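J.: below: sequence and its predicted model.
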Amino acid sequence: MSIQVLMPALSPTMTEGKLAKWHVKVGDVVKSGQVLCEIETDKATMEVEAVDEGTVAKILIEEGAEGVAVNTPICLLAGEGESAEDAAKAAPAAAAAASPKAEPPAPAASSAPATPAASSVATEPEWKGKTVHITVREALRDAMAEEMRKDGKVFLMGEEVAQYQGAYKISQGLLEEFGDKRVIDTPITEHGFAGLGVGAAFGGLKPIVEFMTFNFAMQAMDQIINSAAKTHYMSGGQMTCPIVFRGPNGAASRVAAQHSQCYASWYAHVPGLRVVAPWSAADAKGLLKAAIRDPNPVIFLENEILYGQSFDVPEDPDFVLPIGKAKVERVGKDVTIVAFSIMVGKALQAAEELAKQGIDAEVINLRSLRPFDTETIVASVKKTNRLVSVEEGWPFAGIGSELAAIVMEHAFDWLDAPVKRVAGLDVPLPYAANLEKMALPQSSNIVEAARAVCNR
């Protein structure tokens, strides 16, 4: 497999530079760590080293070229078992695919994303043709199966995903179709198999790592945050980590404090990660397919209670939803209600009750928690002049806090009332059913918050 060497960044704010000098030529055999070239800006000079062994197949950017964008392929190395001629033939297509869409490493300012690689999914397609009514569980399975058929580099690993077909039966039929080389049961060691997945992603594969619950993924935080999320930035854009970490997140039903946490804001806080939280079966399928295709590590937060709920999903096998784009589930004019995951359903229930009281609520399904669809949120608030955020997790430093900050920064002059947050109570989730219900947001809480911002 040919290896692209990308234009690295000398600093977090660098967007382009000059390729000052080549130290190798076509046909040279290079070793890992060998200096390939020198790049420079008006402030500094840096040597670019090979991260893999190979043969220089083609120089894509000539010596002396200025204004070379960060993440632009600058040369191509032929990998083991590949001739330089074959690798060179693939160079134009490879360069065209990678260069225009790649984003530079993020500036140090907290408002910018941290070194995401370019995503191939751009806009949400219209729903055309037939739909099928399936559960979220089936939608997730179909998404993985379709991507595994399409790309031999995609594989699934996790506890009980193969022989048992998944703790929640998400991987039904996958072992039979793809075999035990691509559907892999792991030992009970989240830190261990998450690390295996990250290493596989560094090696060019596309792992889907299933956690039985994201509560157990706390054992793998080091692998997710320090290895998966940071390597693209720390390698100057030369290494990506195309991996999906997926599994149920948040409260289920009476599984108590240690198995009921919502990790949405935890992961959304980390530069280098993409974080999505689907609600419907269409969300689940379209976003999981996008996550598998994305060159960045993606945290895919599912919800156990939603697994058995059914929705309409387009039959089109190319149905993919863009990461970073919210969906307006209900159009309204009086108040904007923003929610994600299971809370979207509760927000829609609240909107129906509010309509009976003369309040027309607009409901936005965030879908993506990092990056946020700031444009859709701000446009809605400028129309309704009010915002209620809804999340299952704790309120302190939550997703609602970030939404409030975004609206304050971008739509403050349009607000007719302070932003209201609806969230889980700031306590470990109780085991008792009556206390659990009291600790989690209900549609009645959303109605109350919406009435408050509407002065009703």
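T.: Nice, thanks for sending it over.

J.: C-alpha from now on. contacts and neighbour counts both.
T.: Noted.

J.: which secondary structure element is home to S380?
T.: Assigned by DSSP states H and E, S380 belongs to helix 374-384.

J.: what of A20?
T.: A20 belongs to strand 16-22, assigned by DSSP H and E.

J.: let's bring in a second model and compare:
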Amino acid sequence: MARMTMIEAIRSALDVSMGRDDNVVVYGEDVGYFGGVFRCTHGLQQKYGVNRCFDAPISELGIVGTAIGMAAYGLRPCVEIQFADYMYPAYDQIVSEAARLRYRSAGDFTCPMVIRMPTGGGIFGGQTHSQSPEALFTHVSGLKTVVPSNPRDAKGLLISAIEDPDPVIFLEPKRLYNGPFDGHHDRPVTPWSKHELGEVEEGHYTIPLGKAAIRREGSAVTIVTYGTMVHVAQAAVEETGIDAEIIDLRTLLPLDLDAIVASVSKTGRCIVLHEATLTSGFGAELAALVQQHCFYHLEAPIMRVTGWDTPYPHAQEWDYFPGPARLGRALRDIMEAR
């Protein structure tokens, strides 16, 4: 075991994958010589050469389009979109080509590619560097969508994504890159209030896509969440003392519905927590599934705690985030509901 930040764990996953399979190639804006704006690819070009880790022009459409061609040819590209906010020029390629290639070719071609994207806020990046667009991908058949919450999961899930035969959207919460922030604060003490390293296995290991993790067992209420909000949920539960069960989805699609149903059937209450906006967020799908599969077990209405329905508010960034105070109010309210 080694102690790593999420950045180091992602770099380790790429290193392990490139070392095991010569078909794995890594590229994107500034990921080669410079090692990426967040340094996730630092040292890979020096180790594997410019043919396997290289810089791309500032063209997200071009990055994803060429990766689809490489994947169809037999390579396994893992490309980086520098911020998830930049993916919109490439969205047509992702939806119309990558997601559909297996089906439109009747299985003659597959698209084993990964698109890595830093997602979410918390680094004072403003409206064009802080979005959480996961619902735009979970709506698309043929894509898999992954959001890790800690370094160990980030490495194991990324290796699984690279080895998967179909396209995977890999969203990396920027607030967790250098260690979990102090989830007990609704305001940052510093940009990174607490630097905690995760215990990560060295070498090759995988975490299966589509398998959630129970981060805390409880009997009173189920909190279904992912990414950065896992740490907010843990802080809110500690502060309120409510015996909540916390489910870290890890993979949004494929979704571990069995884990959700088992937990809500036990607790009878459910809160869905995510950073993205409320309306049409992925939490709406989760709430609908809980209602469909757990209706006769529910003792209170399903609640959603999310970001605001506004364009990303730079000046009010830490008010926009669901923090432990907002989640704590929801926890108390759902426990009083009948």
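T.: Cool, the structure landed. Quick caveat, the model's predicted, so the values are computed rather than measured.

J.: about what we covered before: quick check: the helix holding S380 of the first structure compared with the second structure, mean distance?
T.: Per the superposition on the second structure, helix 374-384 of the first structure and its aligned residues are separated by 0.4 Å on average (mean Cα distance after the TM-score superposition for the first structure).

J.: quick one: that helix aligns where in the second structure?
T.: Mapping helix 374-384 of the first structure onto the second structure (TM-score structural alignment) gives residues 257-267.

J.: which parts of the matching stretch are buried?
T.: 257, 259-261, 263-267 (16 or more other Cα atoms under 10 Å).

J.: what does stretch 196-216 of the second structure give?
T.: Across stretch 196-216 of the second structure, burial judged by 16+ other Cα under 10 Å covers 196-201, 205-212, 216.

J.: quick one: the strands in the stretch 1-150 of the second structure?
T.: With DSSP state E, counting those that start in this stretch, the ranges of strands along the stretch 1-150 of the second structure come out as 2-4, 24-28, 53-55, 76-80, 114-119, 144-146.

J.: mind checking which of those strands is nearest A106 of the second structure?
T.: A106 of the second structure lies closest to strand 144-146 among those, at 19.0 Å (Cα to Cα).

J.: so where in the first structure does that closest one end up aligned?
T.: By TM-score structural alignment, strand 144-146 of the second structure lines up with residues 274-276 in the first structure.

J.: the matching stretch: average distance to aligned residues in the second structure?
T.: Averaged out, stretch 274-276 of the first structure is 0.2 Å away (mean Cα distance after the TM-score superposition for the first structure).

J.: quick one: map L288 of the first structure onto the second structure.
T.: In the second structure, L288 of the first structure lands on L158 (TM-score structural alignment).

J.: check E362 of the first structure too.
T.: Using TM-score structural alignment, E362 of the first structure lines up with E245 in the second structure.

J.: I figured that match hits G218, correct?
T.: Yes - using Cα atoms under 8 Å as the test, E245 of the second structure is close enough to G218 to be in contact (4.1 Å).

J.: more neighbours, those two?
T.: Under the criterion of other Cα atoms under 10 Å, the comparison of E245 of the second structure against G218 puts E245 first, with 25 against 17.

J.: check which helices and strands the helix or strand hosting that one is in contact with.
T.: Element membership of E245 of the second structure [criterion: DSSP H and E] is strand 244-248. Applying 3 or more Cα pairs under 8 Å, 6 or more residues apart in numbering; DSSP states H and E, we find strand 244-248 of the second structure packed against strand 213-216, strand 221-225, helix 229-240, helix 257-267.

J.: buried residues of that strand, list them for me.
T.: For strand 244-248 of the second structure, the neighbour count (16+ other Cα under 10 Å) marks 244-248 as buried.

J.: compared with the first structure, how much does it deviate?
T.: With the two structures superposed, strand 244-248 of the second structure lies on average 0.6 Å from its match in the first structure, counting by mean Cα distance after the TM-score superposition for the first structure.

J.: which residues sit against that strand?
T.: 149, 212-227, 230, 233-234, 237, 259-260, 263 (Cα atoms under 8 Å, 6 or more residues apart in numbering).

J.: run the last query once more with 6 Å
T.: Strand 244-248 of the second structure is contacted by residues 212-218, 220-226 when judged by Cα atoms under 6 Å, 6 or more residues apart in numbering.

J.: other residues contacting the helix or strand following that strand?
T.: Sequence order places strand 251-253 as the next helix or strand after strand 244-248 of the second structure, per DSSP H and E. Contact partners of strand 251-253 of the second structure, identified using Cα under 6 Å, 6+ apart, comprise 144-146, 209-210.

J.: again with stretch 257-276 of the second structure
T.: Residues outside stretch 257-276 of the second structure that contact it (Cα under 6 Å, 6+ apart): 132, 219-225, 283, 297-300, 302-307, 321.

J.: now, of the residues you listed, which are buried?
T.: Judged by 16+ other Cα under 10 Å, buried ones among these: 132, 220-225, 283, 297-300, 302-307, 321.

J.: one step back: could you dump the contacts of strand 244-248 of the second structure to a markdown table with distance to I58 of the second structure?
T.: Below are the contacts of strand 244-248 of the second structure laid out as a markdown table (distance: Cα to Cα, whole Å):
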| residue | distance to I58 of the second structure |
| --- | --- |
| A212 | 35 |
| A213 | 37 |
| I214 | 40 |
| R215 | 39 |
| R216 | 42 |
| E217 | 45 |
| G218 | 47 |
| A220 | 49 |
| V221 | 46 |
| T222 | 43 |
| I223 | 39 |
| V224 | 37 |
| T225 | 33 |
| Y226 | 30 |
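
J.: the first structure: which residue goes with Y320 of the second structure?
T.: By TM-score structural alignment, Y320 of the second structure lines up with A439.

J.: settle this for me: its match is touching L425, isn't it.
T.: Yes - A439 of the first structure is within contact range of L425, at 5.0 Å (criterion: Cα atoms under 6 Å).

J.: which of these two has more neighbours?
T.: Neighbours around A439 of the first structure and L425, counted as other Cα under 10 Å, are more numerous at A439. The numbers are 20 against 17.

J.: corresponding residue for R104 of the second structure in the first structure?
T.: Alignment note (TM-score structural alignment): R104 of the second structure maps to M234 of the first structure.
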